[in-house]
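**Q** Quick one: sequence plus predicted model below, questions after.
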Amino acid sequence: MKNWKKLVGLGLCAALSVSLLTACSSGTSGGSEAPETTAPVEEPTAPAESAGTETASFTTIEEGKLIMSTNAQFPPYEMVADGEGFEGTGFEGIDIEIAYALAQKLGLELVIDDMEFDSALLAVQNNAADMMLAGLSYSEERDEVVDFSDSYATGVQVVIVKEGSDVTMDNLGDYMIGTQRGTTGYIYASDTPENGGYGEDHVIGYDNGATAVQELINGTIDAVIIDQAPAEEYVAANADAGLTILPGNWVEEDYCLAVDEGNTALLDALNTALNELIDDGTVQAIIDKYIAAE
């Protein structure tokens, strides 16, 4: 088990972490790349001041709007809705509702841009998005190019294998592993054995978790590393394939939102709003809506 990886961010990301009553869920995706989608949300009727949030002098890319980049293939944090979705966005999930609540606090209209995970991170760096929420966890590598908010949830990564497989947490590095490209699972697993990884020769990165799981079913790879909540959904959605999750946690880490490096005014405003939503129970209520207590 990779206990060494109890993510550096569990304390670097921020002290205010909201504990999930169960570990986080999976990212559905039908195995094909999702088209880039933009969904505006109706502008809130109450300005930020009425919600008690100090707005200071931050600016956003488009006046009056808060643009969020995401990869909506990661249930229960973000997924394309079957219908209008939350507040007519076409999306639903924990991050979607938290982003909407943040926009309400700041008196802004939320706009959601759905794209590949790597592109969502680049969108923040290139000033195409104000913030990224996508089941995003802290890492030192990412911290060099973006600034992280306080943590709002704790994520757990697990390993999916086929039932009856010889793969265990201890011998995982002897097999072929699939992950979503650009995630901390990919970063850690593909690192050198000296740094606790398995090496690039043992890891294949895919566009999304669903594709990785399908390749596990096809026998191309022997295991998939992914967050627990999505893992549980993938296993349930492929009941006939005989998938199972290995006992134990591969990694524990904090989920945060990210803004462009050096955008301290916006980060401060988002952190103030986020901590208010944590303190009044809004964030935990959103998490509980999507992840039931065991």
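**A** Received the coordinates, thanks.

**Q** hey, let's count contacts and neighbours off CA atoms from now on
**A** Noted.

**Q** ranges for the strands of the stretch 51-200 of the chain?
**A** For the stretch 51-200 of the chain, the strands defined by DSSP state E, counting those that start in this stretch cover 65-70, 73-74, 78-80, 91-92, 109-114, 131-132, 146-148, 153-162, 177-180.

**Q** Tell me which of the ones you listed sits nearest to residue 234.
**A** For these, the distance to residue 234 is smallest for strand 153-162, at 9.2 Å, taking CA to CA.

**Q** ok now that closest one, how far from the chain's centre?
**A** 12 Å (CA atoms, centre = their mean, to the nearest Å).

**Q** Alongside the first one, take a look at this:
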Amino acid sequence: MKHQLKMASLASCIALGMGTASVARADDPKLDVVTDPSFVPFEMMDQETGEMVGFDMDIISEVAERAGFEYNLETMDFNGIIPAIQTGNVDIAIAGVTITEERAEIVDFSDPYYDSGLRILVSADDDSVEEVEDLKGKKIGTKVGSTSYDYLEEHLGDEADITPYPGSSDMYMALLGGSVDAVFYDAPNVGYFSQTRGEGRVKVVGPLYEGQQYGIVLVKGSEWVEPVNEALAEMKEDGTYDDIHAKWFGSASDE
């Protein structure tokens, strides 16, 4: 409810802020943008309208207006996003994608637009886990193709039963159903689930692991890297980014 009130109360503010952006022209190019439909609250399907909404959706809409392009939005499983950009099947991706050296070898990233990390989620009555080391011998759910999966493989390897799921909702349902003992994934997504569908049933434990930054993904050598970066910089300078952040996460002091 608190989240919904924030969205409603700040909607007009966001609209006013976006009104200052450059308006897309009829001759603006139309790019193919892809996202992962299950990474709430960054991107998710509005069940009433059938449209994708979320923090990333507001960011890319504003970036497109300022950078001077229109776009077709597509969705796919997270695991297919980097390959789709690498092969040029789509032009841009925004899906809470962590900037890594390995990924940067095959795709281009914008400047960072969100600071994140990894967190542990367990059942509300589970007091046996306080850090990653406590996950040894347990069943852990995470997401296919994610940095959280890579982290678990590197730090626990064969010492835990690691199950990568295609969607974040799948791993959360596995935790609620008892198929896994814990979930290890991106902090904002884990936190959002714990305060919404998982409220009273799960809890976030332990420190923030691997400070990470999300970037907008573009085809290697894309001409749109600079315009996208300029748009992001303008948004942060004029307060539009802060308005969008407050709409979905609250102000920095509320986090």
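**A** Nice, thanks for sending it over. Here the structure is a predicted model, which is why all the values come from computation and not from measurement.

**Q** can I get the strands of the stretch 51-200 of structure 1 in CSV with distance to residue 283 of structure 1?
**A** Formatted as CSV, these follow (distance: least, CA to CA, whole Å):
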stretch, distance to residue 283 of structure 1
strand 65-70, 17
strand 73-74, 18
strand 78-80, 15
strand 91-92, 15
strand 109-114, 17
strand 131-132, 17
strand 146-148, 17
strand 153-162, 9
strand 177-180, 26
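
**Q** Check those strands for me and report the most buried one.
**A** Across the strands of the stretch 51-200 of structure 1, averaging neighbours per residue (mean count of other CA atoms under 10 Å) puts strand 131-132 on top, at a mean of 30.

**Q** ok so, going back, please identify which of the strands of the stretch 51-200 of structure 1 is closest to residue 282 of structure 1.
**A** Of the strands of the stretch 51-200 of structure 1, nearest to residue 282 of structure 1 by CA to CA is strand 153-162, at 12.4 Å.

**Q** For the closest one, grab the matching residue range in structure 2.
**A** Using TM-score structural alignment, strand 153-162 of structure 1 corresponds to residues 114-123 of structure 2.

**Q** superposed on structure 1, where does the matching stretch end up, distance-wise?
**A** Mean deviation of stretch 114-123 of structure 2 relative to structure 1 after superposition (mean CA distance after the TM-score superposition for structure 1): 1.2 Å.

**Q** rewinding a little: which one of the strands of the stretch 51-200 of structure 1 lies nearest to residue 138 of structure 1?
**A** Closest among the strands of the stretch 51-200 of structure 1, once you apply CA to CA, is strand 146-148, at 7.2 Å.

**Q** distance from the closest one to structure 2 after superposition?
**A** When structure 2 is overlaid, strand 146-148 of structure 1 sits 1.1 Å from its aligned residues on average, using mean CA distance after the TM-score superposition for structure 1.

**Q** what helices or strands is that strand leaning on?
**A** Packing partners of strand 146-148 of structure 1 (3 or more CA pairs under 8 Å, 6 or more residues apart in numbering; DSSP states H and E): strand 258-260.

**Q** By residue count, what's the longest helix in structure 1?
**A** For structure 1, the longest helix by residue count, based on DSSP state H, is helix 264-279.

**Q** packing partners for that helix?
**A** Using 3+ CA pairs under 8 Å, 6+ apart, helix 264-279 of structure 1 is in contact with helix 94-106.

**Q** one more time with 10 Å
**A** helix 94-106, strand 131-132, strand 146-148, strand 258-260, helix 282-290 (3 or more CA pairs under 10 Å, 6 or more residues apart in numbering; DSSP states H and E).

**Q** Now render those as JSON lines, adding distance to residue 179 of structure 1.
**A** Below are those laid out as JSON lines (distance: least, CA to CA, whole Å):
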{"stretch": "helix 94-106", "distance to residue 179 of structure 1": "21"}
{"stretch": "strand 131-132", "distance to residue 179 of structure 1": "20"}
{"stretch": "strand 146-148", "distance to residue 179 of structure 1": "22"}
{"stretch": "strand 258-260", "distance to residue 179 of structure 1": "22"}
{"stretch": "helix 282-290", "distance to residue 179 of structure 1": "23"}
